[in-house]
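**Student:** Below is the structure, and that's it, no one-letter string:
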């Protein structure tokens, strides 16, 4: 029993770490622009395809290269997707920044469909086997089995999340981004380059999403052009669960969602007598989303905003 608990805990932590990386992109964009970037799930998908392309062009057989080469491939892929995110913001979102909220959201939907269709045309719609960046060695812990793939994903994800925390809270770039998030107009009056701050958000958000895509493809061993749809919605659910706009909330919501999903997958067949199988795991995420919106729309770490505390500004 203890071994199963340990194994399922590591499964949940691995999935939660991937969700957290993607959810951070959603929450960063919303925190600065008050906009939901529906194309963010496609940054997750592009990360896997960019890494696969880099492996094909520069490495070849993944079994014959060391950790340094794989780290460089990982870095090239995530930075490349980060630059794609900056380009998308410049072309598709910045011209609509002073429009009502509906316009950039519709634009993000158009970007999402365009990216999926573009990848399907260039790489084909079929699933593609993805080589793992980590060895598939299994380690026994108190009767449970943990793989080096899971440990590698957890280490990589927590390093990236720690780096984001330091960037946001301990660097000049983080101060600029937080100032623009607090009040864009006042930040501009103080001489802060608002466009630069937003570009940084659209660089680091897709970069983290791409990292999540690479780790996800390494974990499951497969990638598809539509892989960002369901996973992106789950990460969005995690961001809302933790409190959209809150970086710690996005991470907390991701791990809560992953633990509920893993526990539900294990318990549903037992509790329903086999009537409900593991295919209902995706339903749990959206049931949680509905419940959170009904009970606490601001999320666990989100701050409820009352009419008395709001500063009026024209948004529609």
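**Tutor:** Received, thanks. Predicted model, so just to flag it, every value in this text is computed and none were measured.
**Student:** Only C-alpha atoms from now on, for both contacts and neighbour counts.
**Tutor:** Noted.
**Student:** helix, strand or coil for residue 145?
**Tutor:** State at residue 145, reduced to three classes by DSSP: H, G, I helix; E, B strand; the rest coil: strand.
**Student:** okay but it is in contact with residue 139, surely?
**Tutor:** Yes - taking Cα atoms under 8 Å as the definition, residue 145 is a contact partner of residue 139 at 5.7 Å.
**Student:** which of the two has more neighbours?
**Tutor:** Between residue 145 and residue 139, counted using other Cα atoms under 10 Å, residue 145 has the larger neighbour count: 15 against 12.
**Student:** Quick check: the gap between the more buried one and residue 4.
**Tutor:** Look at residue 145 and residue 4: by Cα to Cα, to the nearest Å, they are 8 Å apart.
**Student:** what about residue 224, neighbour count?
**Tutor:** Neighbours around residue 224, by other Cα under 10 Å: 22.
**Student:** Quick one: neighbours of the closest residue to it other than its chain neighbours, just the number.
**Tutor:** Spatial nearest neighbour of residue 224, excluding adjacent residues (Cα to Cα, 6 or more residues apart in numbering): residue 127 at 4.7 Å. When neighbours are defined as other Cα under 10 Å, residue 127 has 13 of them.
**Student:** In contact with residue 127, which residues?
**Tutor:** Contacts for residue 127 were tallied using Cα atoms under 8 Å, 6 or more residues apart in numbering; they are 222-225.
**Student:** Walking through the stretch 1-150 of the chain, point out its strands one by one.
**Tutor:** Assigned by DSSP state E, counting those that start in this stretch, the strands in the stretch 1-150 of the chain fall at 128-129, 138-141, 144-147.
**Student:** ok, structure two:
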């Protein structure tokens, strides 16, 4: 493999990792506040892809308008899931919320299977996004460059929100001690709804990006992608937004480079990613950006 091909594969890996990172942020924020692994989160990514597909093919909306439509409905869906499924179980054992999250995941997969069918659908994205460009001998598509750029921009915006707004400080306080902040006049349920809204919007964006990059969608597309995004959150240090993004980049990079270096083992690309996760956690169980001293995340 020559140098230019190596650089090209590195960029492809970062692009794939950016999608994992967007989804992983939702996992890590919900876990930070509720100590809950929201297994329904990956299916919101699937919902985002299908809603954009529906808006383009049935409503006749242009791609940008369909993406905004899908993201807004994903935000609404995330808030509704929190209010209906998780809010009544705030004081229940964590296992109850976990089982509920799995149930919501199965519900979303099956309801979209009923409406759209199990046959994979082709996602008709604008040709501009899949057009190739040549940069000093490296051939890339526009979407390969757009995804990491948007991910980094969204990360900067999110960190600015978390550290420079009252709502962001309330989210970090909730992650530190959810019981105490209620005594300080902060509406915990509103703060958690904001967390679900942010996480769901990023999952929707990740779903649209994935559908554009790999233009075939189906109701079960979120299962494996969700596992990888969760692995990225754990790898980076679950509870850390920056760690989730770093974990996503590393996991995507590992997956792509493993196939590039060992093309005969392309069928085992998923195993490479999880093997790397296992190796990291053997030596640093809290993840790359996790803190040994803190039992609770502060983002």
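**Tutor:** Cool, got the structure. All of these numbers come straight from a predicted model, not from anything done at the bench.
**Student:** now, of the strands of the stretch 1-150 of structure 1, which is deepest in the fold?
**Tutor:** Across these, averaging neighbours per residue (mean count of other Cα atoms under 10 Å) puts strand 144-147 on top, at a mean of 18.
**Student:** contacting residues around that one?
**Tutor:** 2-7, 10, 136-140.
**Student:** Could you identify the most distant pair in the residues you listed?
**Tutor:** Pairwise distances across these peak at 22.5 Å for 2 and 136 (criterion: Cα to Cα).
**Student:** just how off-centre is the longest helix seen in structure 2 within its chain?
**Tutor:** Longest helix in structure 2, counting residues (DSSP state H): helix 3-34. Taking Cα atoms, centre = their mean, to the nearest Å, one finds helix 3-34 of structure 2 lying 8 Å from the centre of the chain it belongs to.
**Student:** which other helices and strands contact it?
**Tutor:** helix 41-57, strand 138-141, helix 142-164, helix 166-176, helix 188-213, helix 221-236, helix 241-261 (3 or more Cα pairs under 8 Å, 6 or more residues apart in numbering; DSSP states H and E).
**Student:** at 6 Å instead, please
**Tutor:** Judged by 3 or more Cα pairs under 6 Å, 6 or more residues apart in numbering; DSSP states H and E, the packing partners of helix 3-34 of structure 2 are helix 142-164, helix 166-176, helix 188-213, helix 221-236, helix 241-261.
**Student:** could I get those helices as JSON lines with mean neighbour count?
**Tutor:** Below are these laid out as JSON lines (neighbours: other Cα atoms under 10 Å):
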{"stretch": "helix 142-164", "mean neighbour count": "16"}
{"stretch": "helix 166-176", "mean neighbour count": "20"}
{"stretch": "helix 188-213", "mean neighbour count": "25"}
{"stretch": "helix 221-236", "mean neighbour count": "25"}
{"stretch": "helix 241-261", "mean neighbour count": "25"}
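**Student:** Nearest to residue 114 of structure 2, out of those helices?
**Tutor:** Nearest to residue 114 of structure 2, of the helices and strands packed on helix 3-34 of structure 2 and by Cα to Cα, is helix 221-236 at 15.0 Å.
**Student:** Alignment lookup: residue 266 of structure 2 to structure 1.
**Tutor:** Aligning on TM-score structural alignment places residue 266 of structure 2 opposite residue 278 in structure 1.
**Student:** What's the match for residue 98 of structure 1 in structure 2?
**Tutor:** In structure 2, residue 98 of structure 1 lands on residue 91 (TM-score structural alignment).
**Student:** and that match, what does it touch?
**Tutor:** Under the criterion of Cα atoms under 6 Å, 6 or more residues apart in numbering, residue 91 of structure 2 has no neighbours.
**Student:** any idea how far the most centrally placed residue in structure 2 is from residue 240 of structure 2?
**Tutor:** Geometric centre of structure 2, nearest residue: residue 23, 0.3 Å, by Cα atoms, centre = their mean. According to Cα to Cα, residue 23 of structure 2 and residue 240 of structure 2 sit 13 Å apart.
**Student:** Next, format the helices and strands packed on helix 3-34 of structure 2 as TSV and append distance to residue 283 of structure 2.
**Tutor:** Compiled in TSV, the helices and strands packed on helix 3-34 of structure 2 are given as follows (distance: least, Cα to Cα, whole Å):
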stretch	distance to residue 283 of structure 2
helix 142-164	27
helix 166-176	26
helix 188-213	29
helix 221-236	11
helix 241-261	15
